[in-house]
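**Student:** Below is the sequence, then the predicted model.
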Amino acid sequence: MHSKIYIPEDFIELIRSTMPANLDMDEFLACCKTPLRRSIRVNTLKISVDDFLARVADKDWTLTPVPWCETGFWIEREDEETVSLGNTAEHLAGLFYIQEASSMMPVTALLADNDQLDCVLDMASAPGSKTTQIAAAMQNQGALVANELAASRIKVLHSNLQRCGVYNASLTHFDGCVFGGWAPESFDSILLDAPCSGEGAIRKDEDAMANWSLSSIEDIAEVQRNLIISAFQALKPGGVMVYSTCTLNRTENQDVCHFLKETFGDAVEFEPLNDLFDGAQQSTTEEGFLHVYPQIFDSEGFFVARIRKHASVETPKVKKRMGKFPFSMVSDKEHKDIAASLKQTLDITIPEHSDIWVRDKELWLFPKNLRPLLTEIRFQRMGIKLAEQHKKGYRWQHEAIMALAKGDESVSVTLNAEQAKEWFMGRDIRPENLSGKGEVIVIYRDYPIGIGKWVGNRIKNGLPREMVRDTNLFNI
């Protein structure tokens, strides 16, 4: 039990006045003071759920399925004290993502019976849990634009996308309010997991309510209203969007959605989520929104609304000053030559939904579906860096290997647990009775963990410096 959690009296009164009659206030408060269950989501870009469960069967992990996410599991571990979940071999290889269970719900709501995934926007995406969840459902096809306002969080977002092998995503760094004017009616589907007062996160963060006040709720709701209008303007007619928060008051949730409806009338339809998963009706409102109090599913508090756009709406007129786009697309012949070289040297195939672009001596893989937006929005980072050109050919990049290699390539070396630890610590590897030349994919337990280069009988470590771990690595 946490005793230090701060819960303001005004908040208790607010919940007391709005919580449905069938829910108990004492249960709510007791749940808020109980630590949150850990949960993970299997990254199906790299491994199927069945293969993942088989792989971790020899660990002392107890995995319980999350009802609203086919790839989500609550996790209990025997080895929790010795190794952090983030330093297990499976996490380092991108086979799973540590994600709070209720935060999987908005993406499930967005994806339900939705095949409109050619161009998707995640409007407030760092650290990347929902972005990688969307990318997994897209199976790296189409284009996924991940936007984040906070510059400090772009790096961690990129790192998580890279680890999970996402190559159809592009990062932008804007206030989400610009999309309605800069990219009007451009996206098939949009997730707006809005910045909020964080009332539902109290079990995860003792200080979640430290700056909470009734007056701050209204300030935050003003931001949310601007964001939801912009998201709706950026959505194609016929498209679907999800608005979600990890907070519990009506002002930031139902009222923001009703504001959208008041603004655009019949163009807005709330699609009910009563049947999203078994038991969903326990938390649905009269509009069919999910309003999840922590005690219902023993989770964080969360709110999810699914909104359909039935007609075009007016969008702001903006003057753009884009500057010159610094990349140029390679010719068909160059594309074929690069693809042939990658296949020959590392036995990896370029995905068919990708274009190759060049900037200086750098080769980048961009999602084809992004082409219409390249001249409309300034991107912070796009796709993945494939290679650097040099006199003798190409220097293939770590992030390209993590995204494109499958683990069964002929140009690879399998490491044992001790060697894999050395690799993750940034050290060179000396496999027994082996030597070679050129670049080589490094594998641990069937999955790529990076790219190295033979120097005689030693494999030179190619792990990017920021990915090097030095302590508390997985057990053998």
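**Tutor:** Okay, I see it. Residues are numbered from 1 along each chain as shown.
**Student:** contacts and neighbour counts: CA atoms only from here.
**Tutor:** Fine.
**Student:** wait, doesn't residue 402 sit right on residue 159?
**Tutor:** No. Under the criterion of C-alpha atoms under 8 Å, residue 402 makes no contact with residue 159, lying 11.4 Å away.
**Student:** Let me see the ranges of the strands in the stretch 301-450 of the chain.
**Tutor:** Secondary structure of the stretch 301-450 of the chain by DSSP state E, counting those that start in this stretch: the strands cover 302-309, 328-329, 354-359, 362-367, 381-382, 384-390, 393-396, 412-415, 438-444, 447-455.
**Student:** and the direction of the fourth one versus that of strand 384-390, what angle?
**Tutor:** Angle of strand 362-367 versus strand 384-390, following axes from the mean of the first three to the mean of the last three C-alpha atoms, to 10 degrees, is 160 degrees.
**Student:** And strand 362-367, what does it pack against?
**Tutor:** Contacts defined by 3 or more C-alpha pairs under 8 Å, 6 or more residues apart in numbering; DSSP states H and E place strand 362-367 against strand 354-359, strand 384-390.
**Student:** quick one, which of those strands is nearest to residue 84?
**Tutor:** Between residue 84 and the helices and strands packed on strand 362-367, the shortest gap by C-alpha to C-alpha is with strand 384-390, which sits at 28.2 Å.
**Student:** got the buried residues for the closest one?
**Tutor:** Within strand 384-390, the residues scored as buried using 16 or more other C-alpha atoms under 10 Å are 384, 385, 386, 387, 388.
**Student:** Can you tell me which of those residues lies closest to residue 5?
**Tutor:** The closest of the buried residues of strand 384-390 to residue 5 turns out to be residue 384 (C-alpha to C-alpha; 41.8 Å).
**Student:** want to compare, so here's the second one:
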Amino acid sequence: MVQLNQDFINSIAKDMPAHLTMDDFIHYSSQPLRPSIRVNTLKISSNDFIDLMKPKGWTLDPIPWCSDGFWVSLDSEIQLGNTIEHIQGLFYIQEASSMLPPTALFDDLDDTTEYTILDMASAPGSKTTQIAALMKNSGLIVANEYSSSRVKVLHANVLRMGVSNTALTHFDARVFGEYLFNQFDAILLDAPCSGEGTIRKDPQALKNWSHAENASIIDTQKALIESAFLALKTGGSLVYSTCALSRAENQEVCEHLMSCFPDAVEFQSLSQLFPDAEKSCTSEGFLHVWPQIYDSEGFFVAKIRKIADIERQKPMPKQQKNFPFEPASTKVKVELQRYFKDTFDISLPHDGLVMVRDLEYWLFPAKMADLIGKMRFQRIGIKLADGLKKGFKVRHEAIMALANALTPYELTSLQATEYLMGRDIPLPDGGKPQGEVILTYHACALGVAKHLGKKLKNSLPRELVRDRIISSETKG
């Protein structure tokens, strides 16, 4: 049962638009959320995914503000996160409202192949991976997360979804305005907040709500939006979003930014972002999504353009020293390219930076060349392979990001399940050994195995082995 304390009701009533009612708010807040997913177009098109899942009994209804987002209806016994399709990164379980901020960020962007984008508070990775798909894995996303434990979750999701254009950082995001001043073409600040809009997912979220607790959150939000604006290039766009409902955490934070830089801040209207967007649009052009408007979580989205230069607020920090990577030699790059092409029919991107550290070979996004030395990074790009005495050993994450499925070893549902549970796959009629092969399911990469003739020897990293895999088919 949803828990709304009276202080919250009294407070939120003041912020609720006149055309909405508290009765409807309480009613919708008490309803379970409709399950929703976003198809990962880095691996499969939405049309192909629909064709794939409809015969399995899935009903996919389009989400108006995300071309690859769907509300999904299926057998209640199916756990989406344990299906093969989820594990191999064909889709992300993402609340529908959470798909709004990246959609708003990219609304008027044309060619983003050369863009450098900052996601200031990115874990668990739903919006980072959505941005990567919208960028088609080109350009560069700096994905920051303050919580060390959540950085691990972010990294796991980035790899699962086949994202290769990220550099992960672990900072209090207030540092970006100083360290990467005027650096980013676009920025998403999905700010830490009171979580008022998440009550349909967590009925206890507002049980102990209080003005006092929210005060420090609002101070943080104001500091973060200032930092974001300083890090943004002139002419660039900033999207500020929260899953809060109050004006204090939303409109007033944006107004604070306007008061700090009145000549440089321009609010952009989102009233035409999608059909019926005007139902949640404020007078400033922000989207203030209440649960009853679209039958979703509560959310707030503002789009802000930087229309004039502003001065750096602090002196330029010293360059970071002792960067642990160096460019691979031309000879090594040629050998790596030949290994990937001959073994897996994968052509390594020509515009990436192939870097080496202790016989580990990595592929960095080309735009990283502009940032090396300016800040410490936790993880950049993808690890391609480990060096051996003779040759290389491919890494799972490289296959998940780069495989084009032109030479697949397609598995059955049962074989795919066995592979993801860390088991070897018997091949009674396997023929001659073939060495390393890409295993696919639905013609999308699942991982690598060594074909030994009579069996496929499992090469799935131990940390990715699953105890339980379930069928994605509904029971008829």
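**Tutor:** Thanks, I have it. In this text, all values refer to a predicted model and were calculated from it rather than measured experimentally.
**Student:** Overlay the chains and give the TM-score.
**Tutor:** Overlay of the two chains. TM-score (TM-score structural alignment, normalised by the length of the first structure): 0.96; 469 aligned residues with a C-alpha RMSD of 1.3 Å.
**Student:** circling back: more neighbours: residue 402 and residue 159 of the first structure, which one.
**Tutor:** A direct count of neighbours by other C-alpha atoms under 10 Å for residue 402 of the first structure and residue 159 places residue 402 higher, at 25 against 15.
**Student:** so who does that one touch?
**Tutor:** Residues in contact with residue 402 of the first structure (C-alpha atoms under 8 Å, 6 or more residues apart in numbering) are 162, 163, 164, 165, 448, 449, 450.
**Student:** Please pull up the equivalent of it in the second structure.
**Tutor:** Here residue 402 of the first structure is matched to residue 400 in the second structure, going by TM-score structural alignment.
**Student:** Would you tell me which strand is longest in the second structure?
**Tutor:** Ranked by residue count and defined by DSSP state E, the top strand of the second structure is strand 232-242.
**Student:** residues in the first structure matched by that strand, start to end?
**Tutor:** Mapped onto the first structure using TM-score structural alignment, strand 232-242 of the second structure spans residues 235-245.
**Student:** once aligned to the second structure, how far is the matching stretch on average?
**Tutor:** Aligned to the second structure and superposed, stretch 235-245 of the first structure gives a mean residue distance of 0.3 Å (mean C-alpha distance after the TM-score superposition for the first structure).
**Student:** How about residue 165 of the first structure, nearest residue that isn't a chain neighbour?
**Tutor:** In space, residue 165 of the first structure comes closest to residue 403 once its chain neighbours are excluded; the distance is 3.7 Å by C-alpha to C-alpha, 6 or more residues apart in numbering.
**Student:** what's near enough to touch the one you found?
**Tutor:** For residue 403 of the first structure, the contacting residues are 162, 163, 164, 165, 166, 167, by C-alpha under 8 Å, 6+ apart.
**Student:** mapped onto the second structure, which of those residues hold?
**Tutor:** For those, the aligned pairs still in contact in the second structure (both residues aligned by TM-score structural alignment, their matches' C-alpha atoms under 8 Å) are 162, 164, 165, 166, 167.
**Student:** The last one and residue 461 of the first structure: what is the separation?
**Tutor:** Looking back up the chat, that one is residue 167 of the first structure. Distance, residue 167 of the first structure to residue 461 of the first structure, by C-alpha to C-alpha, to the nearest Å: 23 Å.
**Student:** So which of those two has more stuff around it?
**Tutor:** Comparing residue 167 of the first structure with residue 461 by other C-alpha under 10 Å, the one with more neighbours is residue 167, at 28 against 20.
**Student:** correct me, but that one touches residue 364?
**Tutor:** No. Because the distance of 10.2 Å does not satisfy C-alpha under 8 Å, residue 167 of the first structure is recorded as not touching residue 364.
**Student:** what comes into contact with stretch 355-370 of the first structure?
**Tutor:** For stretch 355-370 of the first structure, the surrounding residues in contact (C-alpha under 8 Å, 6+ apart) are 118-119, 141-143, 167-169, 326-330, 335, 353-354, 382-390.
**Student:** now the buried residues of strand 384-390 of the first structure in JSON lines, with distance to residue 431 of the first structure?
**Tutor:** Below are these laid out as JSON lines (distance: C-alpha to C-alpha, whole Å):
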{"residue": "384", "distance to residue 431 of the first structure": "30"}
{"residue": "385", "distance to residue 431 of the first structure": "28"}
{"residue": "386", "distance to residue 431 of the first structure": "27"}
{"residue": "387", "distance to residue 431 of the first structure": "26"}
{"residue": "388", "distance to residue 431 of the first structure": "27"}
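**Student:** ok, now which ones touch residue 83 of the first structure?
**Tutor:** Shown in contact with residue 83 of the first structure (C-alpha under 8 Å, 6+ apart): 472, 473, 474, 475.
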